[in-house]
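J.: here is a sequence together with a model predicted from it:
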Amino acid sequence: MAGDGRWVMDIIWHTLLLGGDAVGNLWSSWSMEILLGVSFAAQLVLTVTAGFRWRSASAALRRVIWLFYVGADFVATTALGHLSVSGTAGKRRLVAFWAPFFLLHLGGPDSITAYELEDNQLSARYVLELVLRVAGAVYIVYKSTSGSWALISASWLMLFVGVAKYAEKTMALRRANLASVRSSVERQRRRQRHRTEGGGRRSTKLAFSGDDDGALVMKAHALFHICKNSMVDSSVETASNTYDAAAAADTKETLFQLEWPQLFRVMEMELSLMYDFLYTKAAVIYTWHGYAIRAVSPVFTAVSMVLVELSNVAGHHRRSDVVITRLLLVATFLLETASLLRAVGSSWTGFLLHRGLRHGWIRHEALCASRWLRFHHAMASVGRIANSQAHRKWCGKMGQLSVLQLITGGGGGGDRERRQDDRSWDKECARYSEKNTMVIPPEVKEVVFRRVRQQLLDLRARMNREAADMDLRKMAANLRTKRGQLALQGRNLLGELRWSLGDELQLGILTWHVATEIYLLLSGRTAAAAVARLVRTIRTLSDYMMYLLAVRPDMLPGLVTRKLFELTCDDLARVWSKHHAAAAAAAAAPRNFFRLRRVSPRISDMRSWEEEELAKMLIDQWRRGRDDDTGGGGGGVALNKYLSRGVELAMKLLDLEREGKADMVQVILEVWVDMVFYASYRCSKEAHAKQLSQGGELTTVLWLVAEHVGLFLVGKTGRGVEEDNWRRRKDAKRGR
């Protein structure tokens, strides 16, 4: 037996040795072909998939995009290093011709330059890498392509294309750096002031009428400077460098008069433009040199194809190298041609034509005769076939997290197999929210936008009445810094419920979420058909804000209270475990709690009943804790301070409903809308920019609405009001 075993091990060992030798020989003979194929495949995958990030790609697809984004640079750099060291000669001189293509691949597709916002901040490092890699490619072409004038010419033509595309990516990264954007905005403002003082030529007045997608996307382009300036915390003047003050006022008036679906559409289009600017080559594509590069790239590639064939008339190159080079040139020609067509048919180009062309024959042929529009529609039709033309459409998804459903196992959070250890609340919340992500219901959009718009209209009315007596900035701050106080004040409930809003937004979210869950489960009024729509909206907004608190805390202003959320979940788990199953007395830790959930009944009909049961348990524990100085409730589970406050608020809301003091459903709805608006406006601009790479959030859309409509209000009378206030303060000081 021992001899037989030794014989088997010898076979395995020799097989491994032979396999290793075979792999080594394969790599030695075909290493450049393998690297070239992998590099080109990475470009193709990124070209097709990168745009899905804006449309909220799944976690698996994002990982694929990240893998190819990082791997593409590694493969191309490795190939250039291999070529510079090994060199090529004789029949393999054509391999050196591949070096410019690796530079072209390092430039990447137009659809992605940065995977995360932080990639733009490394642009200085990318400049150094550009210089070193270009120097390596030039060295390879110079040393290895001698002997054939046709091959030399083709190599230098493709080297020009590769260097141009690689430099373009580096320039796009640099321009998308938020610090560079801020500097650019300041330079544009100074130039605009100088042009205005010097009486320079005024730009063509822009007016985009209609509410179809074509007109709305032009409105988005016309107002994009507001989004860009706001993203870097730079003030926006009434007259932009892109068009004159009269055109700006017309566009803002039109925007303010749009119904909420069209307004929402314009905002999501602007965010898609911001995504293009930060994460793709849009910052450099739609310039004269960007168009020039795309115009010459297909031409140079086609000429290089002819020159390569001429260099092989006498059969100087290896046949396999010739076949691979032909395929590479044809594929590159097709990709470069597609890049040119996408650039020309883009809405960016359409807006540049509207803005930059004077009235004349060219403008008439391009715009009045609708030639560009027909071409744009043709490109859009091709894009729809390839499922790539939805780029201007936001995914419109929002995460959801209900703590009571999370604890009782509702919402699909406990359907999959779970490990018995190493389970944490953040992983559980991420799984729950990913499974319960939903498309924002139209009624939620409508309610939120109508209330925000009404608040801004009220502010505008106050400005018209009181501009002479009030500081404009204080009036705007009064709207932007309230996270529910205005809703309670409007119902004369601020004195009774101010405590529930907490010192930080996160604390208010936690308190109101628990209270909302209990109220909606136990209130008799929420079952009425008349308020069903409002109840769905309340639940959606409440779960969305809880999702931001648990999964996206960087999208909320103020202190991050992660530990408080985990303690609250621990308390809820203990309450549910203690009363739900007698055999689960040891389920105080999350690890044991999740094991209990695996054996709990998964009957969907019981979920609502289970949540209601947990709500009643919480009320019972709260009453025991209130009546017992020790807080233990006679052997019950002690509730932490903020969970207890949530239950207390729920009881207060139920009492107010019974007393008939106010329409509590409407009060709760308005509080949540105010909290969403507060979170959107007080969130850091960098967090909004980062989240665009993962599809964006509803709060980002609302923030953009506030920036636009707020600027419209301020822009109409703001400068005059501020000057009058400044003069009055100055005169008052002199009078003293």
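T.: Done, it's in.
J.: use CA for all of it now, contacts and neighbours both
T.: OK.
J.: from T88, how far off is L26?
T.: 18 Å (Cα to Cα, to the nearest Å).
J.: please say which of these two ends up with more neighbours.
T.: Relative neighbour count places T88 above the other of L26 and T88, with 18 against 12, counting by other Cα atoms under 10 Å.
J.: distance from the chain centre to the host helix or strand of V85, please.
T.: Secondary structure from DSSP states H and E places V85 in helix 59-86. Put simply, helix 59-86 sits 24 Å off its chain's centre (Cα atoms, centre = their mean, to the nearest Å).
J.: before we move on, what about stretch 493-500?
T.: How far stretch 493-500 lies from its chain's middle: 36 Å, per Cα atoms, centre = their mean.
J.: against that first model, consider the following:
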Amino acid sequence: MQEIRAEIFSKSVRNLWNNWDIRVFLLCSLLVQILLIFFASLRKRMAYKLLILFTWSLYLLADWVAAFALGLLANSQGDESDCPGGNAKPDVKIMASSAGSKHNIVKSTDNNILAFWAPFLLLHLGGPDTITAFAMEDNELWLRHLLGVTFEVGAAGYVFLLSLPKNRLLVPTLLMFVAGIIKYAERTYSLYLASMDGFRESMLEKPDPGPNYAKLMEEYQSKKESGVPAQIEISPEPEAHEVELQREELDEVSMVRKAHHFFNTFKGLIVELMFNFRDRAESRNAFLQWSPFGAFRVVEYELEFIYEVLFTKAALVHNSFGYVLRAICSGSIMAAFLFFFFTNKHGFLSVDIIISYTLLGGAIALDFVAFIMVMLSDWSVIKVTIPFLGNIISEIITKVPPRDRWSVSITQYNLINFCIPDHEKYLGRIADRPTFAGKFCEAFYIQKFLDKLKCKMMSGLLEELQYTYHVPVSKELKNFIFDELKKKTEIMKEPKAARSLCSCRGSWALEQKGYFSQFGNNVEVEFDESLLRWHIATTLCYYTVNDISKNSLIDKDSKVEESNESVPTLAAVHRQLSMFISDYMMYLLIMQPSMMSSSAVIGKIRFRDTCAEAKNFFLRRPFKRWNPNLATALCGSSQNVEKEREKERWRACADLLSVNTEAKPIDVKGDRSKSVLFDACILAKKLKDEVPIGQRWTLIGEVWVEMLSYAAGRCSGIAHAQRLSKGGELLTFVWFLMAHLGLGEQYRIEAGHARAKLIVGK
């Protein structure tokens, strides 16, 4: 085995590695920290899979590299402990190969410098302020992390002890130990605070036993036995009255402060706490006065606070104790730099001195960047309360880019588009993919390779990359959603009525429009089946009418007949918004089943069966395909490519609607297959035949908003919180807006304590 190893790795290579491994890993650890502090904060604003994957890799690599380097340091100290005082002879150079080799490999033989490097690794293990946990599950491992602190600090202490008693870098080493231990402890405590137990405990109030019932009844019984006339008079606690609502426009600073105020109460949504009638009244009265932009913006800031509490060190850093710790840590690093600068470094290798200055400079730079981020964070707007000057500082902070606290986009996934057969030509298949990542996977047959390996998890990820894309959340979409929720809360003022309304998933909208008798059966089925039916029906209706704001997409040579219907201008907006929500809900059902937990399994089965039937149908009815060139295939955003895609969707939808559906699909096929393809076709035909074009898209849009709010209320708080670190989801915004407007299921305390008095007669 030794001979084989020698053949693979020569002695010079092994000597090179043995003498440079510690230095390389130290610098790699610093590099990972630099990348992590900048890229970690991007993941909350960008919903890109590759960015999330890169951040996840850095997060795992940071701990591994630092811990491994610390082990190398401990092992290196042990090899040289035979020297007096634990210090080996300095300035020793070891030849990497034979006497004729041209490579001289320097090897630090002074334990002082190794001991000085050890606390830097503790500093790196503490991580940057911008990320403590990559996912919610990491917070639950805080106890394991606490155990890791013990071992890592012990290993660093072991390296330090072996450098005694003649350690010339004793003071700067101790100062760096203080900074490293503080940073490592900060991360561990932040993980605990963000764990579900710690998060819940931080919000629970003192136990409320209520009025002293036993004492009151004892006094009442005593008066009664003594013959004194007495009675108990009950006066209920005054209810929270609604205030006169007036439109209120908020500036950015006011939005941040309002968001922080509601954050202190409604962060309990994550751990499914109950709220009382006073919380509901205060929040509802405030949000009803704001514009859709103001309401969404306040929720955006609110979710930003929740993200920072769950995934960063914000809960610890942004308080008096945190400021003291940060001052001690920063002061220790600066003092260590000064002590090292003025220490006699005679005998240390030049390369080790350079690395030491690099580590010190990196620590100071990272600490300075963290300080700037703290100063420019939304928390500073809350902390700065100095009159006049505080408002000026707060306005400056809120204007520092980037202004968006989430991706402001929704992911689109369309079943019909997915089921249209792949282009028979190589360039056509590449052009069909809407994103660059999808084109890359198709160009190199990565999806087919993984399918042959039966790697389901990676295959599913690549499918998402190939068939999904993002569209911005427009002002019109925000207005439409908020207006629909606002309309419901104005009608259903009582909590019980609001809770019953939250269980509707399209029926209320149909009843309000007078179409429940015609379409009610399509919303009373299981939610995933209803979602699939309305998704396909929405797609079929979308691609078989003309939008007067666009030119016709159907070419004259096509066999597909152009519809005579034209969408009025107002309904055209609802038409586009309905399609956005429809494709977004399909993405959640298929690609994010954890957010649709009640329908995850059976929904996947129905989707697969429906896709299988659709693909079989399209294979039997081939239609003319376009032939792109190389430039067109690679340029996925070109208008020509999109126009050709639209033509294919028109043809596919027209073919589906041309099928005779007089007989019910279940009567013909039975119920073994869970496909809902032609049930959706029947729904689409009824919508086109029985609902005028001007009302059709308003009706479909309101049904989709109701489904969106239903799914938001049924998704667990933890699932909502998970997505905050991956660009955020519109579904989470809808959930918080519902809660703020009093439409949530969590308002269980509908009255306060009754005020009982013992009235004694004369």
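T.: Structure received. Just so it is clear, the model here is predicted, and its values are computed rather than measured.
J.: got the buried residues for the helix holding V85 of structure 1?
T.: For helix 59-86 of structure 1, the neighbour count (16 or more other Cα atoms under 10 Å) marks 62, 65-66, 68-69, 72-73, 75-77, 79-81, 83-84 as buried.
J.: onto which residues of structure 2 does that helix map?
T.: Mapped onto structure 2 using TM-score structural alignment, helix 59-86 of structure 1 covers residues 49-76.
J.: swap in stretch 489-498 of structure 1?
T.: Mapped onto structure 2 using TM-score structural alignment, stretch 489-498 of structure 1 spans residues 511-520.
J.: next one: stretch 669-685 of structure 1
T.: Stretch 669-685 of structure 1 corresponds to residues 701-717 in structure 2, going by TM-score structural alignment.
J.: now do the strands in the stretch 301-450 of structure 2.
T.: Assigned by DSSP state E, counting those that start in this stretch, the strands in the stretch 301-450 of structure 2 fall at 409-412.
J.: how about the stretch 151-300 of structure 2?
T.: For the stretch 151-300 of structure 2, the strands defined by DSSP E, counting those that start in this stretch occupy 230-235, 275-276.
J.: and the longest one, which stretch of structure 1?
T.: Residues of structure 1 matching strand 230-235 of structure 2 are absent, with TM-score structural alignment as the criterion.
J.: so what's V447 of structure 1 up against?
T.: Contacts for V447 of structure 1 (Cα atoms under 8 Å, 6 or more residues apart in numbering) come out as T537.
J.: that one maps to what in structure 2?
T.: Using TM-score structural alignment, V447 of structure 1 sits opposite F480 in structure 2.
J.: so which helix or strand takes in its match?
T.: For F480 of structure 2, the element it lies in under DSSP H and E is helix 475-491.
J.: gap between that helix and the chain center?
T.: Remark: helix 475-491 of structure 2 is offset 24 Å from the chain centroid, using Cα atoms, centre = their mean.
J.: mean deviation of that helix from structure 1?
T.: Its aligned residues in structure 1 lie a mean 1.0 Å from helix 475-491 of structure 2 after superposition (mean Cα distance after the TM-score superposition for structure 1).
J.: buried residues in that helix?
T.: L477, K478, N479, F480, I481, F482, L485, K486, K488, T489.
J.: farthest-apart pair in the residues you listed, please.
T.: Largest separation among those by Cα to Cα: L477 and T489, giving 18.7 Å.
J.: return the distance of D276 of structure 1 relative to E259 of structure 1.
T.: When D276 of structure 1 is compared with E259 of structure 1 (using Cα to Cα), they lie 26 Å apart.
J.: which one's more surrounded, these two?
T.: Between D276 of structure 1 and E259, counting by other Cα under 10 Å, D276 is the more crowded of the two (24 against 13).
J.: identify the residue of structure 2 aligned to the more buried one.
T.: Alignment note (TM-score structural alignment): D276 of structure 1 maps to E308 of structure 2.
J.: now do the contacts for that match.
T.: A314, A315.
J.: ok, 7 Å please
T.: Residues near E308 of structure 2 by Cα atoms under 7 Å, 6 or more residues apart in numbering: A314.
J.: ok, it to D138 of structure 2 distance?
T.: Per Cα to Cα, E308 of structure 2 is found 14 Å from D138 of structure 2.
J.: tally up the residues packed near the nearest residue to M664 of structure 1 once chain neighbours are set aside, please.
T.: Of all residues not flanking M664 of structure 1 in the chain, E657 sits nearest, at 6.1 Å (Cα to Cα, 6 or more residues apart in numbering). For E657 of structure 1, the neighbour count with other Cα under 10 Å is 17.
J.: same question, N546 of structure 2
T.: N546 of structure 2 has 20 neighbouring residues, counting by other Cα under 10 Å.
J.: my guess is it contacts V567, does it?
T.: Yes. Assessed by Cα atoms under 7 Å, N546 of structure 2 is found in contact with V567 at 6.2 Å.
J.: please say which position in structure 2 R133 of structure 1 maps to.
T.: Correspondence of R133 of structure 1 to structure 2, assessed by TM-score structural alignment: E152.
J.: which strands or helices does the longest helix along structure 1 pack on?
T.: When structure 1 is parsed with DSSP state H, its longest helix is helix 2-49. Of the remaining helices and strands, those touching helix 2-49 of structure 1 by 3 or more Cα pairs under 7 Å, 6 or more residues apart in numbering; DSSP states H and E are helix 59-86.
J.: name the next helix or strand downstream of the helix it packs on, please.
T.: Sequence-wise, the next helix or strand downstream of helix 59-86 of structure 1 (DSSP H and E) is helix 99-107.
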